[in-house]
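1. Sequence and predicted structure, then a few things I'm wondering about:
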Amino acid sequence: MSSLGSGELYAAITRLRQRFDQHRKRKLEDYALLSSPSAAAADSDDDDDQDSFPLLKMHKLGSSSSSSAVSDDHPSQLRPQPSSSSSPSSSSSSSSSTLHFFVRLMSRNTVVIHARPDDTVDSVIDQLQSITGIPISEQRLLYRGRQLQGEATLAACAVENDASLQLTGRLRSTKHPRAWQIADDLIASICSLDTVGDDRLHATRTNVEGLIKRFLSLTCNIFETNREEVAAHLEVFTLSGAPSALVKLYLSPVHDNRLVATNAIKIFLHPNPEFLPEYIHVQCAPIVLKFCKILSGTVGKKDLQYIRCRSALASLLETAGGPRYLTPLKPLDIILELLGFTSELTKLVLSGLSEEFMCIAQTVLDDLSNFLSAMRWAIQDWMGMEGPIARHLYNSKHPEYEDWIGSLHHLFIDLLKMVDQGLKRVEDCINQEGLERCESFLTMWPDMVAVLSVANVFAKMFEDAQQLLHALLLVRRIPVNFLLKHAKRSDKLRWFLKYKDVTDFEARRNLVLMLLPEWKDEDELHEMLIDRSQLLAESFEYINQADPMALHGGLFLEFKNEEATGPGVLREWFCLLCQAIFNPQNVLFLPCPNDRRRFFPNPASAVDPLHLKYFSFTGRVIALALMHKVQVGIAFDHVFFLQLGGKSVTLEDIKDADPCLYISCKQILDMDADLIDSDALGLTFVREINELGSRRTIELCPKGKDIVVNSKNREEYVNLLIQHHFVTSISEQVTHFAQGFADILSNSKHHKFFFQSLDLEDFDRMIGGSDNVINVKEWKAHTEYNGYKAKDRQICWFWKIVEEMSEEQRRILLFFWTSVKYLPVDGFRGLASKLYIYRSLTSQDSLPTSHTCFYRLCLPPYKSKSSMQDRLRLITQEHVSCGFGFW
């Protein structure tokens, strides 16, 4: 069945009543075929197969008094119609009282039916039966949105001359009769909104939305019994002409009618658990596509309803993982449909980039990205294979060139050129104003990073296109990194992480932190009450037993018998807890001999029966520290970091973890071949291990104790030795740590990607912080005063004392003041705020206090430098400094 789809057809139908003379000249040939005796007989013979109810519309006629049924395509072809025999009074009625009915059959063929006012409704349906072949019992005649009773006369039903009626009947060889029936009722209700009285308007308008929900609820029932029929069931809505009818109502001059249409169309745009669950909603893509096409041809592409439908279609295609629910269309037809949306949206992006502020609606960017993804899937279906489009298909000089592919490629090139111009404008601003001043201009370029992400999706479709994008990023790496450093959280930015030669540390840090949950002040916090004397054990219970989702909302910590709470206490807890976890006495981790801040799992950790649970716990703690942006002063060894990213370990990677083994292996590999073949080393493919004072031997391969190491197999021996020493022996520990870390990520599947996206140096900076000497001059520059002035003697004494402190004393004082022992890599500038020294009102004999949450040091007005120095010296004893912060 056909339905209104183009602007011209739709406009012609809306003017149907005013232009009847034009309608009488249409479709007579189809009617002559349909009304032939053989067609009617065929329809009657197959009546048992008829099972759906298409709408047959009866529209107003002009004043013609012809007594024949007429097809309006060819007036010369007339076919006499049998008069009704069921009306006893029909012979007494004069021709001047004949009523005229214009009947549209199957949305294509039209006929004229005549009847007298005192004829019954059944007699009229009997006339139609001779044309349609549909039994009288299976037809209904509708007038003004209500069904006419068969025994009633037309006069009793208040049917006037030139009235518009509707006929519904069964159509042979179609399915889903209940769906057709609801669609018929829906269109009847829509049509009646122009004719019903004011007292029935509200009920009729409510009925429109109710019928759509009934249709969708019926679809859900079909899904439960026969999932393969869902698409055909939903197709009834389009074939019936319901989308066209709703758009016609949307164009109504009556505001309430437009509102009814708006709300009715909106039902298809969002899932609803009551009548349109997600698994049914994704299959509504053809209906939403139909709305888009009709709306674009009538109200235009700037109309809000069209934009909503376009966005819904883009979202449905993304949710469905491609255009698979548009399967009634052929692959190339699907591509051409998507190309229209892609071209429209790309031009909107290009227009936005050409403006001074380069602002583009987020809806446009999201829609374009989704349509491009769908286009990519559709093209792969068309090609019958995955991968980009071959270069010759978009080379206009090649004999296999495809026009639509060439058009799509031109859109990509135009977008790439405009992006380059936009990035150059950002770069020029940076060069002229400097990085810090340019931060105030970020609101002018809010969408540039999102546009780059769209270009990346575009580039995946063409051979060599990603190389072009990569080259652009390299040339414009300065503005790209500036924008990425300040980019807002988005899942669509992860692709930048694969370009390590483009991104700098600050950009990568911002991007990988997007893989962690973003906790907010209004989130429900996971509360902990910790006894400092049982710090590790109690923290383990609180964190290890918690549901991962409970930890995503953030943490609230309080130490027992202490009043302090807030972020400062939390930072202190992270630092103290990590010191305890990585303390070699707890046998979980071993420090590297040449760098005591760098750790890897202890192969002998199994001496603690809970060691694997503690590794899961440690993974959670490290991820939480990253999530809360706390530097804990811990660094990972290369062998540990590589395995977290799923990478292999080589000889060069063990240099820091075990310098002695590294040197020994290097000597074996560099040794003279004759010497090693002489078995001077006495080595076989075994490894000796000390465990709890006992010594045991492990074969590195089957029958390893019988295989002598020689010049031919020494590389294999070294590799097996390294794999067992640093991979096999700690594989369980690494796995449990990785699982604990993954628990905290927004998507646990990204745990390897997290570590693959960073260099070890990046991770050191993020979790360990800076181990550089604290710059007192910078410290002083980032400190402000309350109750004191910078030139007060107490302040001058304070900074003089700090300058005289050792590096460790400064770190302890900083920790006491802020709960930050290791500064971010960018120093004091990387802290959340300035530091403050407040004039304390306590006794001059009191020790300084701090409010670590606010980076506030409360300093009494000491009378002498020596008095201040004594109290600060006491503070900088590590066992005293912990626990003095208030909140």
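-> It's in.
2. When you work out contacts or count neighbours from here on, use the C-alpha atoms and nothing else.
-> Fine.
3. Can you give me the separation between the closest residue to K492 other than its chain neighbours and K460?
-> Of all residues beyond its chain neighbours, the one nearest K492 is S453 (6.6 Å), with distances taken as C-alpha to C-alpha, 6 or more residues apart in numbering. Computed with C-alpha to C-alpha, to the nearest Å, the distance linking S453 and K460 is 11 Å.
4. One more: L857?
-> 55 Å.
5. Same question for N583.
-> 48 Å.
6. So which residues of the stretch 51-200 of the chain form helices?
-> 121-132, 177-192, 198-225 (DSSP state H, counting those that start in this stretch).
7. Please read the previous query as pertaining to the stretch 451-600 of the chain.
-> 465-475, 477-485, 505-513, 535-544, 548-552, 567-581.
8. could you give the angle of the last one to helix 535-544?
-> Yep, that's helix 567-581 we're talking about. Angle of helix 567-581 versus helix 535-544, following axes from the mean of the first three to the mean of the last three C-alpha atoms, to 10 degrees, is 110 degrees.
9. Mind listing what's buried along helix 567-581?
-> Buried residues in helix 567-581, counted by 16 or more other C-alpha atoms under 10 Å: 567-578, 581.
10. do the third one as well
-> Neighbour counts over helix 505-513 (16+ other C-alpha under 10 Å) mark F505, E506, A507, R508, R509, N510, L511, V512, L513 as buried.
11. Now do it and helix 477-485, the angle between them.
-> Going by the same axes, to 10 degrees, helix 505-513 makes 40 degrees with helix 477-485.
12. hmm, who's touching helix 505-513?
-> Residues from elsewhere that reach helix 505-513, judged by C-alpha atoms under 8 Å, 6 or more residues apart in numbering: 481-482, 484-487, 489, 493-494, 497, 626-627, 754, 757-758, 762, 766.
13. PyMOL command to pick out the buried ones of those?
-> Typed into PyMOL, the line below selects the buried ones among these, using 16+ other C-alpha under 10 Å:
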select buried, resi 481+482+484+485+486+487+493+494+497+626+627+754+757+758+762+766
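14. Which other helices and strands does the host helix or strand of C429 contact?
-> Using DSSP states H and E, C429 maps to helix 403-433. In terms of contacts (3 or more C-alpha pairs under 8 Å, 6 or more residues apart in numbering; DSSP states H and E), helix 403-433 is packed against helix 331-353, helix 448-459, helix 477-485.
15. Take this one as well and set it beside the first:
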Amino acid sequence: MSSYTEFFHPQRTKRKFDDYDDDIIFIHKNTTNPNYYNSNPDDSNNNEIISDHHFIHPITRQHESLASTSTSSSSDRIQFFVRMISGGKTLVLYGKKDDTVKLIHEKIQAVTGIPIIEQRLIYRGRQLQWESSLAECSIKNDAGLHLVGRMRSTEHPKVWQVIDGLVNSIYRMCKGEIGGCIKSVKSRLDEFLGMMKKNENENGEFNAVSLNTELSIFQSLCVPLALVMLYMSPHKGNKECAAESIRHFIDSSTSLLPKHIYSQCGNVVLDFCKFLSRAATQDDPLYIYCRSNLGSMVEDVMIGRCLRNRDTCSNRTSGVITVEDIFPFVGELANKLSEGLGSGNGSPSSSDVRDFAAFLRPIRVAIKDLPEYGGYILKPMMFNLSRYSDEINILYMLFLELMDKVCKCMEKMEGELVREPKTDGGWDQYLAILKELHSIAKLYEGLEDSFWSSIKAVKVSFRYLIVRYAKRGEDCKWIIEHKDLLDFESRRHLAMMFLPEMNDEYEELHEMLIDRSKLLAHSYEYFAHADSEKLRGGLFMEFTNEEATGPGVLREWFFLVCQEIFNPQNALFVACPNDRRRFFPNPASKVDPLHLKYFKFAGRVIALALMHKVQVGIVFDRAFFMQLAGSGISLEDIKDADPYLYSSCKQILDMDPSVVDQDVLGLTFAREIEELGCIKVVELFADGKNIVVNSRNREEYVELLIQHSFVTSVSEQVTQFVEGFEDIVRGPKTRKLFFKSLELEDLDGMLHGSESSMSVEDWKANTEYNGYKETDDQIDWFWKIVGEMTVKQQQVLLSFWTSLKHLPVEGFSGLASKLHIYKSNDSIDLLPSSHTCFYRICFPAYPSMAVMRERLNIITQEHVGCSFGTW
């Protein structure tokens, strides 16, 4: 072992990838290799060779790798020299041209005692691989080789050994040696993946530095390149083995490693993408698979931490992916989207749109991190940025091209929407593309305004896209700021996508048995301590001493309990003087010691009513609505809630300044309120009762007066209502998004329902028959009788039939299903019955219109129609 020395760790320098020839012959050049180094600093010749050596991989130029393959004979015997690791000693060895490099290593071990695994042979600046023959390595008579050692300081000797074996097995497969190699490739790859997993400690924490080093070794020995060459190999079974191995590496990385760790595998997947795009095509399934997974790896990586500009990267194998690395994928995918939009069916693939979004996100973050970025990129600066100038300009042009094509497709779409019935013309990806284009537009000065101007021109199709394709869980926040471009249907759909999805599985239902005579108290008891997750799962409702159960009973309960909650006699809410349908929290609700708990209960009930899409016959005052949306309140917002205060404040603001300054109003920054029968003076700020209102401070006075009257005085009540609402919708963010996506009138339609009189023709058009035909006398009589009824009788009939007191804004067509009239076999002496859950009314074949009118008049009396028929 005297010729074998200890090694020191060289300073790492930047690694460079050579461009590859068109015949796919690859040689990996490395300016330094941290795992192979000559330790003799005095040997300048050695240092020169080792410091700029090439590593010969099994995948080499065909004319080079296949040279000298003639049958071995005595004339093939050659002499060559092996310069030792230290001390200047040289071994003289003999061999045949078809001897493998491994055999030479064994001879060196026999002479020196240095283990094979510790040896590295360098010839002409290249490391020799074990499976290569001397002829394949172009070693001729009197050739001089250098023996170097693997660093003793490395922590990953086993990784090098496994990867060496993996590459050698791939090399043999590329030469056509299939037997046993496929199994070897799979086993060694599994062994390497297992080593990656071992970087996790018992606490579930990963050693990211060690993992990164292992991945660097994986790249340094060009495994991605070797696997791609195997994928392109003509030999049977090679393509399948390579594809399976590449997929296995990616799948295992994502399953074995947590997301913040497996993103380090991005460099390997990036290599797969680069090599496949050159060797195969961009439509190759394996390339698309690799590209998609690379997108998911870099999507959540913050530029400035893991993604940097190429000029600041010292080594791409250190886990750093540059902006320049991933931007070509943005351009590539943008072109594919453009082709899809320009095709006859106008339908880009969902995977292309998803990948486009994934690669675009870190690019946007990188641009926002630029020192010149002040909220957007100024157009004159686009050519003078410190970094990413080319990318920023290209991205701008990509936006213009894609936006133009999307809008043209949407113009065509509007023409198709006019025709009935509406069909899906391959529009399912338009909304997702628009979302990404909007994110690009926000980067550039004035481009977002241009974006929304273009959308305004195709707002009909934009609304349809929202209603048809906006899905729960997707990011739709980008639309909210421009909800004025939408109509009620699209705003309502957008708002509902922020609410949790109902789960109607029976075993998850929250069961309630309510006594009608104690409706509010019993309902509160069932809700007070109920788990919010269980409430979201669904409700099973039953009234005491009544047989009916199911959705129809639940709809009635929602209506009745909301009528009780907002009943002014219960002191929780106050009706607006100018609109008795509207309510806002009662500042004097504290007369009930449980009032705050009831406000939380009210928030839960309203959230659930919205989720169940039940019209409960009440609406909120604007001031209350604005607070729920997290917005401030202005003078115009209190017009309905307190018309007297509104009028007084308007008068103060409109009064001549000189008159106000004469103190004719006698106002100070205080107000009188009635509390439990007593008059109390409340200051609007400290010592406010001594500050006179004048022309200079009157606007502040009005603002503070409104704030105290409609915010401060009911802050506890609103807070509890909000807490209850958020229990159901899962947090303040969702609650604010829900209300911000709506206009007050939209919420009116969702909570109260239609204000229009019921149209008998609409009712008839949305009714189907079972046992009867539309031409039967009984059906003809029925609709004539309904047409003769008063509005009140029609409402009671609707309630008896469906348990609904109010129709949706769209009328009967907005119901969850058609209504049904069933022919029953009951005696003609019996009244009609209903199955409210299924919107079904049943009656026998009454012999005359008079008899039918008598029966229907009985069930349209409110005290009869308020309860249910059979289930």
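-> Cool, got the structure. Being a predicted model, the structure only gives us computed values, none of them experimental.
16. thinking again about what came up before, any chance of the helices of the stretch 51-200 of structure 1 in TSV, with mean neighbour count and distance to K666 of structure 1 too?
-> Below are the helices of the stretch 51-200 of structure 1 laid out as TSV (neighbours: other C-alpha atoms under 10 Å; distance: least, C-alpha to C-alpha, whole Å):
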stretch	mean neighbour count	distance to K666 of structure 1
helix 121-132	22	94
helix 177-192	22	78
helix 198-225	16	67
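17. Just put those in a markdown table and tack on distance to S244 of structure 1.
-> Shown next, in a markdown table, are those (distance: least, C-alpha to C-alpha, whole Å):
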| stretch | distance to S244 of structure 1 |
| --- | --- |
| helix 121-132 | 25 |
| helix 177-192 | 10 |
| helix 198-225 | 14 |
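18. Confirm I841 of structure 2 sits in a strand?
-> Yes: counting by DSSP: H, G, I helix; E, B strand; the rest coil, I841 of structure 2 is found in a strand.
19. What is the equivalent residue in structure 1 for H260 of structure 2?
-> Mapped onto structure 1 by TM-score structural alignment, H260 of structure 2 lines up with Y279.
20. How many residues are close by its match?
-> 13 (other C-alpha atoms under 10 Å).
21. if we can go back for a sec, tell me which two of the buried residues of helix 505-513 of structure 1 sit farthest apart.
-> Pairwise distances across the buried residues of helix 505-513 of structure 1 (C-alpha to C-alpha) peak at 12.0 Å, for the pair F505 and L513.
22. what span of structure 1 lines up against the helix or strand hosting I706 of structure 2?
-> I706 of structure 2 is part of helix 698-710 when elements are defined by DSSP H and E. Under TM-score structural alignment, helix 698-710 of structure 2 corresponds to residues 714-726 of structure 1.
23. and the matching stretch, how far from structure 2 on average?
-> With mean C-alpha distance after the TM-score superposition for structure 1, stretch 714-726 of structure 1 departs from structure 2 by a mean of 1.8 Å once superposed.
24. so how far is that stretch from its chain's centroid?
-> On the basis of C-alpha atoms, centre = their mean, to the nearest Å, stretch 714-726 of structure 1 sits 44 Å off its chain's mean C-alpha point.
25. Mind listing what's buried along that stretch?
-> Judged by neighbour count (16+ other C-alpha under 10 Å), stretch 714-726 of structure 1 contains these buried residues: R714, Y717, V718, N719, L720, L721, I722, Q723, H724, H725, F726.
26. Need the residues you listed in TSV (columns: distance to E356 of structure 1).
-> As requested, the buried residues of stretch 714-726 of structure 1 are arranged in TSV below (distance: C-alpha to C-alpha, whole Å):
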residue	distance to E356 of structure 1
R714	66
Y717	64
V718	62
N719	59
L720	61
L721	62
I722	58
Q723	58
H724	60
H725	60
F726	56
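27. in the stretch 501-650 of structure 1, which spans are strands?
-> Ranges of strands within the stretch 501-650 of structure 1 are 526-530, 555-559, 589-592, 595-601, 635-636, based on DSSP state E, counting those that start in this stretch.
28. Now tabulate those strands in a markdown table and tack on distance to Q467 of structure 1 and mean neighbour count.
-> Below are the strands of the stretch 501-650 of structure 1 laid out as a markdown table (distance: least, C-alpha to C-alpha, whole Å; neighbours: other C-alpha atoms under 10 Å):
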| stretch | distance to Q467 of structure 1 | mean neighbour count |
| --- | --- | --- |
| strand 526-530 | 46 | 17 |
| strand 555-559 | 44 | 19 |
| strand 589-592 | 41 | 21 |
| strand 595-601 | 38 | 19 |
| strand 635-636 | 34 | 22 |
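29. Now render those strands as CSV, adding distance to V254 of structure 1.
-> Formatted as CSV, these follow (distance: least, C-alpha to C-alpha, whole Å):
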stretch, distance to V254 of structure 1
strand 526-530, 55
strand 555-559, 56
strand 589-592, 75
strand 595-601, 74
strand 635-636, 70
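30. Of all those, which one is nearest R391 of structure 1?
-> Of all these, strand 635-636 comes closest under C-alpha to C-alpha, at 45.1 Å.
31. okay, the closest one sits on what stretch of structure 2?
-> Aligned by TM-score structural alignment, strand 635-636 of structure 1 falls on residues 619-620 of structure 2.
32. Mean deviation, that stretch versus structure 1?
-> Per aligned residue, stretch 619-620 of structure 2 averages 0.7 Å (mean C-alpha distance after the TM-score superposition for structure 1).
33. now what about that stretch, what contacts it?
-> The contact list for stretch 619-620 of structure 2 (C-alpha under 8 Å, 6+ apart) reads R581, R582, F583, F584, L747, D748, L751, H752.
34. Fine by me, we can end here.
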